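A.B. asks: Predicted model and sequence below, questions to follow.
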Amino acid sequence: MEKPIGVLDSGVGGLTVVKSIQKILPHEDIIYFGDSKNVPYGNRDEEEIYRLTMAMLKYFEKRDVKMVAIACNTISTMADRFRDKFDFPIVDIISPTVDHIENMGINKMVILGTDFTIRTKAYERLLRERRKDYEISSEKSPRLAELVDKGDYRSREIYDTISGHLQSISQMGNFYNIVLACTHYPIVEDVFLELDPTLNYINPGFQQAKAMRMVLHAQGTLKKEGKGTLQILTSGFPEIYKAVVEKLEMLEAEDIKTIEIPPYKE
């Protein structure tokens, strides 16, 4: 029996990555866990994020996955803390996006992310390791991920929050490329485009899915036939996940339910 892929996030945002996985890796079975009970991670401290993530990774270890994708920019800023603790490969979302930015020859960008992601300067640090002359600005959003996880994607709060960020970005200078550095944000990319269709919004999830394919191919575990399945698990309410699956026009999940996973203990 083929082993599944595990995908984790602080909430519904990682489903934007799953949509890309279903396109690029159509034969793979996916188990998704969204920790909506504890969203947003981006407003928590590093040790709390570490413990919450370790609990999810330990759960995937028990499910005998062949790989885990960290479909969360906040957690991905500390991905190196997890890699040597598990036998399966762990693919973060930041490194493949930096590769994409470099390969596309993008010189100037704004990183829009959670408070934690912006504070760590993870994107900026990795980009400047490649080139010193990148022009990078950042915009932090303490609220947008939490608002998206509530499931009301056309709410006035979401419009006002995104509008405020775009106004702030416009005052930074002549920026065209905006990295949506939280997987929740592409769920409401239509709102971004409605408010300002002139900007180029970069979705890191697609780049992560391509990186996952490369890893699976390299280790000889790429599934090449059969129809992939999707199981969605959450510590929160499953109705929100059903709404996101419908909004993103994803392949239907076989199961969407709430579960409890044991807290992590050293």
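C.D. replies: That came in fine, so what should we check first?

A.B. asks: Only C-alpha atoms from now on, for both contacts and neighbour counts.
C.D. replies: Fine.

A.B. asks: Please enumerate the strands of the stretch 151-266 of the chain.
C.D. replies: Read by DSSP state E, counting those that start in this stretch, the stretch 151-266 of the chain holds these strands, from start to end of the chain: 177-181, 200-202, 230-234, 255-258.

A.B. asks: okay if I get the ones you listed as JSON lines plus mean neighbour count and distance to V110?
C.D. replies: Formatted as JSON lines, the strands of the stretch 151-266 of the chain follow (neighbours: other C-alpha atoms under 10 Å; distance: least, C-alpha to C-alpha, whole Å):
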{"stretch": "strand 177-181", "mean neighbour count": "22", "distance to V110": "5"}
{"stretch": "strand 200-202", "mean neighbour count": "17", "distance to V110": "10"}
{"stretch": "strand 230-234", "mean neighbour count": "20", "distance to V110": "31"}
{"stretch": "strand 255-258", "mean neighbour count": "16", "distance to V110": "35"}
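
A.B. asks: any chance you could map the helices in the protein?
C.D. replies: Secondary structure of the chain (DSSP state H): helices located at 15-24, 46-62, 73-76, 80-83, 94-103, 115-120, 122-130, 144-149, 156-170, 189-195, 204-218, 238-247.

A.B. asks: can I get the ones you listed in a markdown table with mean neighbour count and distance to V179?
C.D. replies: Output for these, formatted as a markdown table (neighbours: other C-alpha under 10 Å; distance: least, C-alpha to C-alpha, whole Å):
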| stretch | mean neighbour count | distance to V179 |
| --- | --- | --- |
| helix 15-24 | 22 | 14 |
| helix 46-62 | 17 | 22 |
| helix 73-76 | 28 | 11 |
| helix 80-83 | 13 | 22 |
| helix 94-103 | 18 | 9 |
| helix 115-120 | 19 | 12 |
| helix 122-130 | 15 | 10 |
| helix 144-149 | 22 | 15 |
| helix 156-170 | 15 | 12 |
| helix 189-195 | 15 | 12 |
| helix 204-218 | 20 | 8 |
| helix 238-247 | 17 | 21 |
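
A.B. asks: And here is the other one:
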Amino acid sequence: MDTQAHPHNSTYAPIGIFDSGYGGLTVFKSIKETLPQYDYIYLGDNARAPYGNRSFETIYQYTFQAVEWFFKQGCPLVILACNTASAKALRSIQQKKLPFMDNPDNRILGVIRPTTEILGTCTNTGHIGILGTHGTVQSNSYPIEMSKFWPGVTVHQLACPMWVPLIENNEHNTPGADYFINKYLDELLAADNKIDTILLACTHYPLIQEKIEKRVGPSIKILSQGDIVAQSLQQYLQRHPQMNARISKNSTLDFFTTEQPDNFNSKASLFFGNEVNASNVHFSSGY
């Protein structure tokens, strides 16, 4: 639990990036490419993934533990690069006065709001499809946020429970995966044939984006979240110079996982695009 990234360095103040597993690495990859000068810590709670089918209370507890850990590492800013955690835990954590938050100016950001802020600009028909986990879909976070920014846009959601396990087991390039990719896409488009924009509201899904694009054809725009979140973070730091000044800038990357690092490292490079060398963090199951 108390594994420290750079305990010897009091000026180390990285941006924390959290995901239930590997998917957040696709967001992290875009953030690192857009903002390479910052220090980053990535934590994947792989030992307890996937979050998609867990209860609100469980996801809240797991996410709370992770956020607590990040602040103890000296992170002034934590990004929940996980749609399920953003949907089910972010607001509750933001609204509580957290005992471990030494600095009330520390911040936690999610991926849903920056995505919905721009989503309405991407459609011509005013019909958008959202593909995600059961947890994200059941939370209704996307339709709720979309109704605030884009009340005229029709949103149709669909849970794709088979996609994450196929990707995490490196089966997503097989003919068996094609069956499940096509099944969900056909179901979504049958429910609303005016959809011209589909959001991949799970950070694993960029790994099958090419297959999705091939299935739906060029008339439907497929959006993944990495670049959206990276650009939003860049704008956030420009708007908040005090936060920007608190974050250390040595271009260091530290990776942590709650499972065996060897296992994490072998899969993580698939999502991140570069070799990853993680350390283990253990969270007690009690709370």
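C.D. replies: Perfect, thanks for sending it. Owing to the predicted nature of the structure, the values given are computational and were not obtained by experimental measurement.

A.B. asks: D255 of structure 1 is nearest to which of the helices of structure 1?
C.D. replies: The closest approach between D255 of structure 1 and any of the helices of structure 1, judged by C-alpha to C-alpha, belongs to helix 238-247 at 9.8 Å.

A.B. asks: before we move on, the earlier item: who wins for proximity to T229 of structure 1 among the helices of structure 1?
C.D. replies: Using C-alpha to C-alpha, these put helix 15-24 closest to T229 of structure 1, at 9.0 Å.

A.B. asks: how big is the angle separating the closest one from helix 204-218?
C.D. replies: 50 degrees (axes from the mean of the first three to the mean of the last three C-alpha atoms, to 10 degrees).

A.B. asks: start and end residues in structure 2 for helix 15-24 of structure 1, please.
C.D. replies: Using TM-score structural alignment, helix 15-24 of structure 1 lines up with residues 25-34 of structure 2.

A.B. asks: mean deviation of the matching stretch from structure 1?
C.D. replies: Once the two models are superposed, stretch 25-34 of structure 2 sits on average 0.8 Å from its counterpart in structure 1 (mean C-alpha distance after the TM-score superposition for structure 1).

A.B. asks: quick one: contacts of that stretch?
C.D. replies: 17, 19, 38, 42, 81, 203-204, 206, 225-227, 229-231, 233-234, 268, 271-273 (C-alpha atoms under 8 Å, 6 or more residues apart in numbering).

A.B. asks: that older thread, let's have the helices of structure 1 in a markdown table, adding distance to L230 of structure 1.
C.D. replies: Supplementary listing: those in a markdown table, determined by distance: least, C-alpha to C-alpha, whole Å:
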| stretch | distance to L230 of structure 1 |
| --- | --- |
| helix 15-24 | 9 |
| helix 46-62 | 14 |
| helix 73-76 | 22 |
| helix 80-83 | 24 |
| helix 94-103 | 23 |
| helix 115-120 | 28 |
| helix 122-130 | 30 |
| helix 144-149 | 20 |
| helix 156-170 | 28 |
| helix 189-195 | 23 |
| helix 204-218 | 15 |
| helix 238-247 | 11 |
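
A.B. asks: Quick one: closest of those helices to K265 of structure 1.
C.D. replies: helix 46-62 (7.8 Å).

A.B. asks: Packing partners of the closest one?
C.D. replies: helix 73-76 (3 or more C-alpha pairs under 8 Å, 6 or more residues apart in numbering; DSSP states H and E).

A.B. asks: Please work out which residues of structure 2 line up with the helix it packs on.
C.D. replies: Following TM-score structural alignment, the partner segment of helix 73-76 of structure 1 in structure 2 covers residues 83-86.

A.B. asks: mean per-residue distance, the matching stretch to structure 1?
C.D. replies: In this overlay with structure 1, the average offset of stretch 83-86 of structure 2 from its partner residues is 0.8 Å by mean C-alpha distance after the TM-score superposition for structure 1.

A.B. asks: Quick one: distance of that stretch to the chain centre.
C.D. replies: 7 Å (C-alpha atoms, centre = their mean, to the nearest Å).

A.B. asks: So which residues make contact with it?
C.D. replies: With contacts defined as C-alpha under 8 Å, 6+ apart, stretch 83-86 of structure 2 is touched by 19-20, 51-52, 59-60, 63, 80, 110-112, 133, 135-136, 201-203.

A.B. asks: circling back: looking at the strands of the stretch 151-266 of structure 1, which is nearest to K265 of structure 1?
C.D. replies: Checked against C-alpha to C-alpha, the stretch from the strands of the stretch 151-266 of structure 1 lying closest is strand 230-234, at 20.1 Å.

A.B. asks: matching residues in structure 2 for that closest one?
C.D. replies: Residues 253-257 of structure 2 are where strand 230-234 of structure 1 aligns, with TM-score structural alignment as the criterion.

A.B. asks: Spatially nearest residue to Q65 of structure 2 (excluding sequence neighbours)?
C.D. replies: Excluding the flanking residues, the one nearest Q65 of structure 2 by C-alpha to C-alpha, 6 or more residues apart in numbering is F283, at 7.6 Å.

A.B. asks: ok, now which ones touch the aligned residue in structure 1 for the one you found?
C.D. replies: For F283 of structure 2, the aligned position in structure 1 is I261, judged by TM-score structural alignment. If you count contacts by C-alpha under 8 Å, 6+ apart, I261 of structure 1 has them with A55, M56, Y59, S235.

A.B. asks: Compare these with structure 2 and list the overlap.
C.D. replies: With both residues aligned by TM-score structural alignment, their matches' C-alpha atoms under 8 Å as the criterion, the subset of the contacts of I261 of structure 1 whose aligned partners also touch in structure 2 is A55, S235.

A.B. asks: would you turn the contacts of I261 of structure 1 into a markdown table with distance to S168 of structure 1?
C.D. replies: Below are the contacts of I261 of structure 1 laid out as a markdown table (distance: C-alpha to C-alpha, whole Å):
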| residue | distance to S168 of structure 1 |
| --- | --- |
| A55 | 37 |
| M56 | 35 |
| Y59 | 40 |
| S235 | 34 |
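
A.B. asks: Return the member of the contacts of I261 of structure 1 nearest to M1 of structure 1.
C.D. replies: Lowest distance from M1 of structure 1 to these (C-alpha to C-alpha) belongs to Y59, with 19.2 Å.
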